[in-house]
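Colleague: Prediction below, plus the sequence it came from.
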Amino acid sequence: MIKRLWLLFAQVITVLLAVWFIVATLKPSWLTGVQISSLVDNVNLKEASYDGHSISPGSHYEAAKRSMPAVVNIFSSKALAKSLNGKNNAHRNEPWYQFFFGEQGPEDEPSTSLGSGVLVSPEGVILTNHHVVAGADDIDIALSDGRKTKAKVIGSDPDTDIAVLKIDLKQLPPPITLGKIESVHVGDIVLAIGNPFGVGQTVTSGIVSALGRDHLGINTFENFIQTDAAINPGNSGGALVDTRGHLIGINTAIYSQSGGSMGIGFAIPVNLAKQVMESILTNGSVTRGWIGVEPQNLSKELIKSFNLPSTTVGVLLSGVLEGGPADRGGVKPGDILIAVNERSVADVTALLNVIAQLGPGNQANLKILRKGKELNLQVPIGKRPQAAKKQ
């Protein structure tokens, strides 16, 4: 009898413990005697009435919506040389090398770089930076709709850092609308669109901080739009657009001591990018004027050494290419160039720009100072060599 009672007691205790465990796991509030819903009796929340179509005041959603589909991600790669320091790679056949690295060693791994580009025509023409695709053996384009394809380089211009690519795909996204640089003013709100650090398409906003920035040492021909919209590695070649969604620049470079955005970014203005693109599409390259001189900015020390008035403005021609256009026109080393076709030349950048705009085969009237006397020389304009260091 006692044994049967003990067995019944043990069974009851087991059932109670099981019930307690289930309640403690699923409904712990039952054990405390407090209902969670009773902690707050009445809650009144005010929610916005939203129909899913209204846009927040001041939003740049429409501009981003128009321009983002035309911005592409660019992945370029180039194979590294299979020889190290020009030496024979006999170690590739060694058993230890193949054990650790296989038949393809670490020096065979291609180097890759990230960038962005802008689709500017329904035929698949893409604008980007020269440095994004320079020397690339393989260029992959990722569209905003997720499709990927190969691209070929139609041509590029290192002097302005512009490259033109072409892709062959059907049903491309709508190309971006080119804006007018005349409509861009300091203080205008702008959006930078690209693929920073490879995280994917990103939009940042800022203002136009300055126009016509040059003397930066970035490109040979400089006329940048400066902006504080965040531009980071991977944004190169992407779009700088206005609040209408129109392209006003190609993001190119940043001023940074850390590698990230510090609020100073530079974009090639759309009018210059369009001019270079049209020349590449027509001729395969950009043709600029050239006279074959080594120009040098005229410092106060140089002005004093030449016994010139302190107000003298011009460029010292420290070197003249033998047999070049300037040499044939009578220009001598040590001449000071003060004007080209009646346009004053204040520095080397101004000289580069004015000569480049004169087509090969034309004549230029150079006003120079030689031993304190003014001379006018007729100089034929030649074709600027690729990556020329002399103007």
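Modeller: Structure's in. What do you need? Numbering: from 1, shown residues only.

Colleague: switch to C-alpha atoms for all contacts and neighbour counts from now on
Modeller: OK.

Colleague: So which residues of the stretch 251-391 of the chain form strands?
Modeller: 265-269, 289-290, 293-297, 315-320, 336-340, 343-344, 363-370, 373-380, 382-383 (DSSP state E, counting those that start in this stretch).

Colleague: Now for residue 288, how many residues are close by?
Modeller: 19 (other C-alpha atoms under 10 Å).

Colleague: Endpoints of stretch 120-130, how far apart?
Modeller: 16 Å (C-alpha to C-alpha, to the nearest Å).

Colleague: who touches it?
Modeller: Applying C-alpha atoms under 8 Å, 6 or more residues apart in numbering, the set of residues contacting stretch 120-130 from outside is 70, 116-119, 156-158, 161-169, 172-178, 236-238, 250, 252, 277.

Colleague: Buried subset of these, written for PyMOL?
Modeller: Filtering these down to the buried ones (16 or more other C-alpha atoms under 10 Å) takes a single PyMOL command:
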select buried, resi 70+116+117+118+119+156+157+158+161+162+163+164+165+166+167+172+173+175+176+177+178+236+237+238+250+252+277
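
Colleague: From the contacts of stretch 120-130, which land in strands?
Modeller: The members of the contacts of stretch 120-130 that map onto strands under DSSP state E are 116-119, 156-157, 162-166, 250, 252.

Colleague: Can you pick out the most distant pair from those?
Modeller: 166 and 252 (19.6 Å; C-alpha to C-alpha).

Colleague: my guess is residue 89 contacts residue 83, does it?
Modeller: Yes: counting by C-alpha atoms under 8 Å, residue 83 is a contact partner of residue 89 at 6.1 Å.

Colleague: quick check: longest strand of the chain.
Modeller: Max-length strand for the chain by DSSP E is strand 202-213.

Colleague: dropping in the other structure now:
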Amino acid sequence: MVVRSTQFFLALCLLVSMAASARGGLPELTDLIEQNSPAVVKINTVERSRAASSGVPPQYQQEIPDIFRHLLEPRQRQQRPVASMGSGFIISTDGYVVTNNHVVDGADEVRVTLTDRREYEAKVIGTDPRSDLALLKVDADDLPTVRWGDSERIKVGEWVVAIGSPFGLDYSASAGIVSAMGRSIPNESRENYVPFIQTDVAINPGNSGGPLFNLDGEVVGINSQIYTRSGGSIGLSFAIPASLAQDVVAQLKEKGRVDRGWLGVGIQDVDRKLATAMGLGKPAGALVGQLEGGSPASQAGIQVGDIIMRFDGQKITTSGDLPHVVGQTRPGTEVPVQLMREGKERKLKVRVGALPGDDVGQQQASAPASTDVGGRLGLVVDDIPDGLKQRLGVDSGVLVKQVVPGQAGANAGLRSGDIIAQLGFDGVESVSDYEKIVKKLPKGELLPIRFFRGGQPTFRTIQIDED
């Protein structure tokens, strides 16, 4: 009996020790959450619908294809304003707030609420659809802030914490680990400029724009996307790295837009067979399958069939790595490029260009609401660079550089980076065409407008209410 009692006691001690050890292996998050929650905000937005005041003039009705006619009919019912929500975080005591672009995109009103229930109307300083980031400003002082961390130092398996408002449940915290680094996820325009951090943290609608913390309480990412078939978390969430976000935010604060590097190549992955054929020991690099005439790559001597192995000293493992590196390079910078050509290593230098049409870093929300800017439509336009024409497959039109809020162009849903091809029933070939057409547009009438966004044609209606 004594032996058995001793064995039972030893076994019990072992179980207690194992349980204590297991508890000790999990991170203690209470202080981190308590200290940083005050700087995390809930963002509520409202997009007001704009009812049409009249139909198309009778003289134009016969010219409209049937497929588009329903778009131009007067609306009989006033739609309700559309409300949405997201998260964000304060980065300066004087009220600068970071969130996702898709949280505030198209919003007429943005309000920021703190944990202590203080609420402010926010001004959009600038947005960057390519990175899905936006910078807001509230009129307040002595606000709580978060600290940026170094996202380049985080590792797969590291613990991370998200704080936000999933499904409107204010200031909820969730934790998990980093599942992968450098995930390439193209956006709606098939562009890929963000090397996402993948985690298994429970992220749901409403978490968008909220911070992802490391265990030191530093922001290492901005929660942006989830992969789901149900609308809720299934353990696949993606955050924008803080290293990229800090650069984007600094540019938005300084000039309201983001300048990105541009190389002018079409690329693809190298598979096993291509690697063998190209004289590589294993699949690696970005294979140049297309080269734009006059582009920085062309001028530097890069050729179709080259495999870019390193860019500015950074290793290119897959083709998705190249846009990440090039995009973060400031235009005008000369950088070394290492490539393989016909089985032999080559080294070149390339002066990085500016990504065409990249002033999509929209100043539209912060531009003064005045018809002195942008004329009758509230649009600042320019001729389309030849490189952008080739990339988007358009022959003519004008590039929207800036959209003034509250004016006709903004009301029609136009954004910086759109290419206007038709106004009313006139084709737009150039800026001079655009200016002539705008002068003769009638006031108070719905007119069709055709434009390209991300290479995809779209028809909408536009109406000038005031001159």
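Modeller: In hand now; what should we look at? Just so you know, these numbers come straight off a predicted model, no measurement behind them.

Colleague: Point out the most buried one among the strands of the stretch 251-391 of structure 1.
Modeller: strand 265-269 (a mean of 26; mean count of other C-alpha atoms under 10 Å).

Colleague: so where in structure 2 does it end up aligned?
Modeller: Using TM-score structural alignment, the residues of structure 2 aligned to strand 265-269 of structure 1 are 237-241.

Colleague: What lies in contact with that stretch?
Modeller: Against stretch 237-241 of structure 2 from outside (C-alpha under 8 Å, 6+ apart): 131, 151, 194-203, 212, 220-227.

Colleague: do the same with stretch 247-261 of structure 2
Modeller: 98, 125-128, 133-135, 326-331, 352-355, 358-363.

Colleague: need the helices for the stretch 301-450 of structure 2, in chain order.
Modeller: Per DSSP state H, counting those that start in this stretch, the stretch 301-450 of structure 2 carries helices over the ranges 321-327, 386-392, 408-411, 431-440.

Colleague: of all those, which lies closest to residue 294 of structure 2?
Modeller: helix 386-392 (8.0 Å).

Colleague: Can you tell me which residue sits nearest the middle of structure 1?
Modeller: For structure 1, the residue sitting closest to the mean C-alpha position, by C-alpha atoms, centre = their mean, is residue 236 at 1.5 Å.

Colleague: buried set for stretch 197-214 of structure 1?
Modeller: Going by neighbour count (16+ other C-alpha under 10 Å), the buried part of stretch 197-214 of structure 1 is 198, 201, 203, 205, 206, 207, 208, 209, 211.

Colleague: which one of those residues sits closest to residue 96 of structure 1?
Modeller: Ranked by distance to residue 96 of structure 1 (C-alpha to C-alpha), the buried residues of stretch 197-214 of structure 1 are led by residue 198 at 35.7 Å.

Colleague: The closest one pairs with which position in structure 2?
Modeller: With TM-score structural alignment as the criterion, residue 198 of structure 1 pairs with residue 168.

Colleague: Show me what the longest strand of structure 1 packs onto, helices and strands only.
Modeller: Applying 3 or more C-alpha pairs under 8 Å, 6 or more residues apart in numbering; DSSP states H and E, one finds that strand 202-213 of structure 1 makes contact with strand 189-194, strand 224-227.

Colleague: at 10 Å instead, please
Modeller: On a contact count with 3 or more C-alpha pairs under 10 Å, 6 or more residues apart in numbering; DSSP states H and E, strand 202-213 of structure 1 meets strand 189-194, strand 224-227, strand 239-241, strand 265-269.

Colleague: Need the contact partners of that strand.
Modeller: 60, 64, 68, 181, 184-196, 222-231, 235, 239-243, 263-269 (C-alpha atoms under 10 Å, 6 or more residues apart in numbering).

Colleague: just the buried members of these?
Modeller: Of those, these count as buried by 16+ other C-alpha under 10 Å: 60, 64, 68, 181, 184, 189-196, 222-231, 235, 239-243, 263-269.

Colleague: So which bits of the longest helix seen in structure 2 are buried?
Modeller: Assignment by DSSP state H gives helix 2-24 as the longest helix of structure 2. Buried residues in helix 2-24 of structure 2, counting neighbours by 16+ other C-alpha under 10 Å, are absent.

Colleague: next structured bit after it?
Modeller: helix 30-36 (DSSP states H and E).

Colleague: matching residues in structure 1 for the next helix or strand after that next one?
Modeller: For helix 30-36 of structure 2, the following helix or strand on the C-terminal side (DSSP H and E) is strand 40-47. The alignment of strand 40-47 of structure 2 onto structure 1 (TM-score structural alignment) spans residues 71-78.

Colleague: Could you pull up the average distance between that stretch and structure 2 after superposition?
Modeller: Mean deviation of stretch 71-78 of structure 1 relative to structure 2 after superposition (mean C-alpha distance after the TM-score superposition for structure 1): 1.6 Å.

Colleague: Identify the residues contacting the equivalent of residue 333 of structure 2 over in structure 1.
Modeller: Matched by TM-score structural alignment, residue 333 of structure 2 corresponds to residue 362 in structure 1. By C-alpha under 10 Å, 6+ apart, the contact set of residue 362 of structure 1 is 289, 379, 380, 381, 382.

Colleague: Let's see that with 6 Å instead.
Modeller: 380, 381 (C-alpha atoms under 6 Å, 6 or more residues apart in numbering).

Colleague: One more: residue 195 of structure 1?
Modeller: With C-alpha under 6 Å, 6+ apart, residue 195 of structure 1 has these contacts: 201, 202, 234, 235.

Colleague: picking that back up, so the residue nearest to the centre of structure 1 versus residue 4 of structure 1, what's the distance?
Modeller: Taken as C-alpha to C-alpha, the span from residue 236 of structure 1 to residue 4 of structure 1 is 86 Å.

Colleague: likewise residue 368 of structure 1?
Modeller: Residue 368 of structure 1 is 125 Å from residue 4 of structure 1, by C-alpha to C-alpha.

Colleague: any idea how far stretch 121-133 of structure 2 is from the chain center?
Modeller: When distances are taken as C-alpha atoms, centre = their mean, to the nearest Å, stretch 121-133 of structure 2 is centred 9 Å away from the chain's centroid.

Colleague: quick check: that stretch aligns to which part of structure 1?
Modeller: Using TM-score structural alignment, stretch 121-133 of structure 2 pairs with 150-162 in structure 1.

Colleague: Same check on stretch 291-304 of structure 2?
Modeller: Taking TM-score structural alignment, stretch 291-304 of structure 2 hits residues 320-333 over in structure 1.

Colleague: before we move on, back to that, quick one: the helices of the stretch 301-450 of structure 2 as CSV, columns for distance to residue 113 of structure 2 and mean neighbour count too.
Modeller: As requested, those are arranged in CSV below (distance: least, C-alpha to C-alpha, whole Å; neighbours: other C-alpha atoms under 10 Å):
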stretch, distance to residue 113 of structure 2, mean neighbour count
helix 321-327, 33, 22
helix 386-392, 40, 15
helix 408-411, 26, 22
helix 431-440, 41, 14
